[in-house]
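K.L.:
build me a model:
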Amino acid sequence: MQAKTNDTTVARGREAETRAAAHLEKCGLRLVDRNFRVRGGEIDLIMRDGRTLVFVEVRQRSRGDFGGAGASITAAKQRRIVLAARHWLARHGDCACRFDCLLIDDERLEWLRDAFAGDA
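P.N.:
Below you'll find the model as predicted:
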């Protein structure tokens, strides 16, 4: 039974990332990479906003019991995202970047630009 729950969670996560990417593309950003993983970290979406590279964490929550989607981006999670971003930049070249979050609470999307600093 556990595998079925995980499959559903993964499918919902992919759906949220696809929805987030579409929203950001409508806002003028361009998708560069998706689900970049290294040991110790992952980045959901990597987008380009003009000359700026944007590392995007997508968080979805269907219930607000524990503070909603935004509350789930802890300092530890931020460190893992920054770690993965450093690896991506080392492979692809250093450039100006920022860390955004796209929060999905129920059906509402909220885009937080510069949600946290790269020294997290």
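K.L.:
alpha carbons only for contacts and neighbour counts from here, please
P.N.:
Will do.
K.L.:
just give the nearest non-adjacent residue to the residue nearest the centre of the chain, would you?
P.N.:
Geometric centre of the chain, nearest residue: Glu57, 1.5 Å, by CA atoms, centre = their mean. Nearest non-adjacent residue to Glu57, counting by CA to CA, 6 or more residues apart in numbering: Cys101, 4.7 Å away.
K.L.:
would you do the same for the sequence below? I want to compare the two.
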Amino acid sequence: MNGPRDARARGEAVERLAAAWLAERGLVPVAANQHAKGGEIDLVMRDGETLVFVEVRHRADVRHGHPLETITPTKQRRLIRAARFYLQRNRLSCPCRFDVLAVTGLPPELEFEWVVNAFDAY
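P.N.:
Alright, predicted model coming up:
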């Protein structure tokens, strides 16, 4: 069966693997799946003093395009708005950045492409 529930479970599994992959590279997990006005933040992590908002994009294969191609200007604006809401709600004032982690394949055969500071908040 390939219904929405299966897709959601697969997405959550990929996000957990993505968080572990980033943690192996020095980022410290803070939160996951943070819902905010107009958007959702997949992962919130720390890189030293910097709070990192990570968008995880997964595709089983790249026949219909690479996951990085899905980070449109509209998606960026939603992520920025969600991050601002997260910062306000948690009364945080610290350096921040937006990373994108593109994941291709199916577990356990996943490939990761990490784009640090993928776009700026404007």
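K.L.:
ok, back up a step: need the contact list for the residue mapped onto the residue nearest to the centre of the first structure from the second structure.
P.N.:
Mapped onto the second structure by TM-score structural alignment, Glu57 of the first structure lines up with Glu55. With contact set as CA atoms under 8 Å, 6 or more residues apart in numbering, Glu55 of the second structure has these partners: 41-43, 98-101.
K.L.:
and the next element down the chain from whichever strand or helix holds Glu55 of the second structure?
P.N.:
Under the criterion of DSSP states H and E, Glu55 of the second structure resides in strand 50-59. For strand 50-59 of the second structure, the following helix or strand on the C-terminal side (DSSP H and E) is helix 73-89.
K.L.:
run the angle between that following helix and strand 50-59 for me.
P.N.:
Taking axes from the mean of the first three to the mean of the last three CA atoms, to 10 degrees, one finds helix 73-89 of the second structure and strand 50-59 inclined to each other by 140 degrees.
K.L.:
which bit of the first structure covers the longest helix along the second structure?
P.N.:
If you go by DSSP state H, the second structure has its longest helix at helix 4-24. Aligned using TM-score structural alignment, helix 4-24 of the second structure spans residues 6-26 in the first structure.
K.L.:
with the second structure overlaid, how far apart is that stretch on average?
P.N.:
Mean deviation of stretch 6-26 of the first structure relative to the second structure after superposition (mean CA distance after the TM-score superposition for the first structure): 0.6 Å.
K.L.:
on that earlier part again, what is the longest helix of the second structure packed up against?
P.N.:
On a contact count with 3 or more CA pairs under 8 Å, 6 or more residues apart in numbering; DSSP states H and E, helix 4-24 of the second structure meets strand 39-47, strand 50-59, strand 96-106.
K.L.:
quick one: neighbours of the closest residue to Val62 of the second structure other than its chain neighbours, just the number.
P.N.:
Nearest-residue entry for Val62 of the second structure: Thr104, 7.4 Å, with adjacent residues in sequence omitted and distances by CA to CA, 6+ apart. When neighbours are counted by other CA atoms under 10 Å, Thr104 of the second structure registers 20.
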